[in-house]
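> Attaching a predicted model along with its sequence, questions to come.
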Amino acid sequence: MKATAEKKPPRRTQEERSGAMRKRLLAATLESLAEDGYAGSTLSSIVRRAGVSRGAQVHHYPSKQALMLDASEDLLKRTYRRLGELLLSVSEEDNRLQALVDAVWEQMFATPLYRAYCELVAASQRDQELAKALSGMLQRVMALFEPAANYYFETSGTKLRPADLFLQLSCVLSGLGLQAPLLNQVVIRSQLDAWVKQTAPVLRARKGINRPPPRPAAWDRILDAKPPR
């Protein structure tokens, strides 16, 4: 009886190869931003980090600005998706608000990816196109996050919606994340706990929510839309 010949994996299409190449370049860009800063993230250093040819980089991203624009969108898409995962992951915690704040800080704001985001925000102050891209994508992510926050949480004794309170939290986390290298962990912990303590009386998790919120019909269109350039 002849041994069954091993099937060769199907060859990837040109579109799949291009997509994989872009992912490598974008991942290398975000790593470089976190480690070397915006100024230190040159095209040549990113190409080396990604392990691709200079020709491949030029084909997909002919300039540093084009690469940074795509990297900023990729970063914010990752952020939205990760936030959704965290919201769902704390659904069974006794204190879901505290658990969520801790998880968001540790897994999003106290990470190299947030350092990369800070570098992009700083660079956008001198780059109008980058500022437009970051602003447009951030607004689209917020438009998707607001109904998710209102789905998982509810308020009482206030006219504020859950999304309003979580926007305040994002500002607190952003400030702490930016200054984290200058602050000790005791200060950071005390600020996170203070926000939870002052917010808990009016914000609570909805009971029985253990599924993701209904996916908006325009989810792909909103998240993947590109701002006019």
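That came in fine, so what should we check first? Numbering: from 1, shown residues only.
> drop to CA atoms for contacts and neighbour counts, all remaining ones
Noted.
> distance of A194 from L138?
A194 sits 26 Å away from L138, going by Cα to Cα, to the nearest Å.
> Between those two, which has more neighbouring residues?
L138 (17 against 12; other Cα atoms under 10 Å).
> okay, pairing it with this:
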Amino acid sequence: MNNTASLNDEPEATDGREVKGAMMRARLRAATEQLIAEVGVEAASAAAIALRCGVSRGAMLHHYPTRDALIVDTAAHFWQRARDIVAGLAEDVSHGRTDVATFVGRLYDEVFRANALVTMLDLMVSGRSETRIGEAVNRILTDLFASYEDLGIQAFQSSGLPPERIRVIITLIVSTLRGLRIQDNIKPDEARVRAVLASLADAVEVLLQKEARNPARRAAKKPPAKTRRSRKP
């Protein structure tokens, strides 16, 4: 799977110069995602990003005045792509078009395996949270994980669980996938990844079905029996 930014993730341009500019920015973001995922934030200098992209440093600075501006824009575009993916998954689950295992698997493969997510996590763990770029990335991640909760409620509302319980389940999913992505980045093992995803899907299924097996809740949902009126003598 190609986890780099798409060349078509910019708004439609209206003339040739805008088209070329949009394509160049997309290429620079893709190069940034790849390089930081491979060598980390500190080694991904502006010169290294330009070299990976196959352009001069001057050409890169024409579109992004600083490396930090490029990294923040890369993170922002990833946020939008990720949110669109999760929104589609949530809609499919809520309408019964996909199951929990598919939801968990695609969320990991299409969002958590993206190079841009590794970029943002690397920024967080490298001690840059107090810098301008760190603050921007933290805001983006905070918004992204909040959207996971909102979309998760939409996806699993048919389970009958209250929103606060669904948020707990979404936190379990997101936390597990985030940790799995970090672990797999350190020591890749595809068989282990698939085993963890299958176990996570099973656990989520159990949590969702537990509500339906709860007698107290079923009784609370059950409409009161109609009482038979006695006839007057």
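Thanks, I have it. Predicted model only: the values in this text are computed from it and were never measured.
> Quick check, central residue of the first structure?
T79 (1.7 Å; Cα atoms, centre = their mean).
> If you count contacts, what does the host helix or strand of that one end up packed against?
For T79 of the first structure, the element it lies in under DSSP states H and E is helix 64-89. If contacts are counted by 3 or more Cα pairs under 8 Å, 6 or more residues apart in numbering; DSSP states H and E, helix 64-89 of the first structure sits against helix 14-40, helix 96-104, helix 112-124, helix 128-152.
> What's Q154 of the second structure aligned with over in the first structure?
The equivalent of Q154 of the second structure in the first structure is Y151 (alignment by TM-score structural alignment).
> how much space between the alignment partner in the second structure of A122 of the first structure and L51 of the second structure?
By TM-score structural alignment, A122 of the first structure lines up with V125 in the second structure. Look at V125 of the second structure and L51 of the second structure: by Cα to Cα, they are 26 Å apart.
> and what of L141 of the second structure?
From L141 of the second structure to L51 of the second structure the distance is 28 Å (Cα to Cα).
> go on, R106 of the second structure?
Taking Cα to Cα, one finds R106 of the second structure at 32 Å from L51 of the second structure.
> so what corresponds to Q107 of the first structure in the second structure?
Using TM-score structural alignment, Q107 of the first structure sits opposite E110 in the second structure.
> Neighbours of its match, how many?
For E110 of the second structure, using other Cα under 10 Å, the count is 16.
> Next, the mean deviation of stretch 188-196 of the first structure compared to the second structure.
For stretch 188-196 of the first structure, the mean deviation from the second structure after alignment is 3.3 Å (mean Cα distance after the TM-score superposition for the first structure).
> Give me the contact list for that stretch.
L97, Q98, V101, D102, L169, L176, A180 (Cα atoms under 8 Å, 6 or more residues apart in numbering).
> List the buried residues of that stretch.
Under the neighbour-count criterion of 16 or more other Cα atoms under 10 Å, stretch 188-196 of the first structure has I188, L192, W195, V196 buried.
> now stretch 205-217 of the second structure
L207, L208, E211.
> got a list of contacts for that stretch?
Applying Cα under 8 Å, 6+ apart, the set of residues contacting stretch 205-217 of the second structure is V100, S159, G160, L161, I169, R218.
> Spatially, what comes nearest to the fourth one if we skip its sequence neighbours?
By that I understand L161 of the second structure. Excluding the flanking residues, the one nearest L161 of the second structure by Cα to Cα, 6 or more residues apart in numbering is E211, at 6.5 Å.
> Quick check: which element contains the one you found?
Applying DSSP H and E, one finds E211 of the second structure within helix 190-212.
> go on, A50 of the second structure?
helix 46-53.
> so that helix aligns onto which residues of the first structure?
The aligned range for helix 46-53 of the second structure is 43-50, by TM-score structural alignment.
> roughly how far out does that stretch sit from the chain middle?
Its chain's C-alpha centre and that of stretch 43-50 of the first structure lie 22 Å apart, by Cα atoms, centre = their mean, to the nearest Å.
> Stretch 88-101 of the second structure now?
16 Å.
> Could you do stretch 24-37 of the first structure as well?
For stretch 24-37 of the first structure, the distance to the chain centre is 14 Å (Cα atoms, centre = their mean).
> average gap between that stretch and the second structure?
Looks like 1.5 Å for stretch 24-37 of the first structure (mean Cα distance after the TM-score superposition for the first structure).
> My read is that E146 of the first structure contacts A163, right?
Yes: using Cα atoms under 8 Å, E146 of the first structure is in contact with A163, at 5.1 Å.
> related to what we said a few turns ago, the helix holding T79 of the first structure vs the second structure - mean distance after superposition?
Helix 64-89 of the first structure sits 2.4 Å off on average (mean Cα distance after the TM-score superposition for the first structure).
> picking up where we left off before, tell me which of the contacts of stretch 205-217 of the second structure is nearest to M120 of the second structure?
I169 (23.1 Å; Cα to Cα).
> counterpart of the closest one in the first structure?
Match for I169 of the second structure (TM-score structural alignment): L165.
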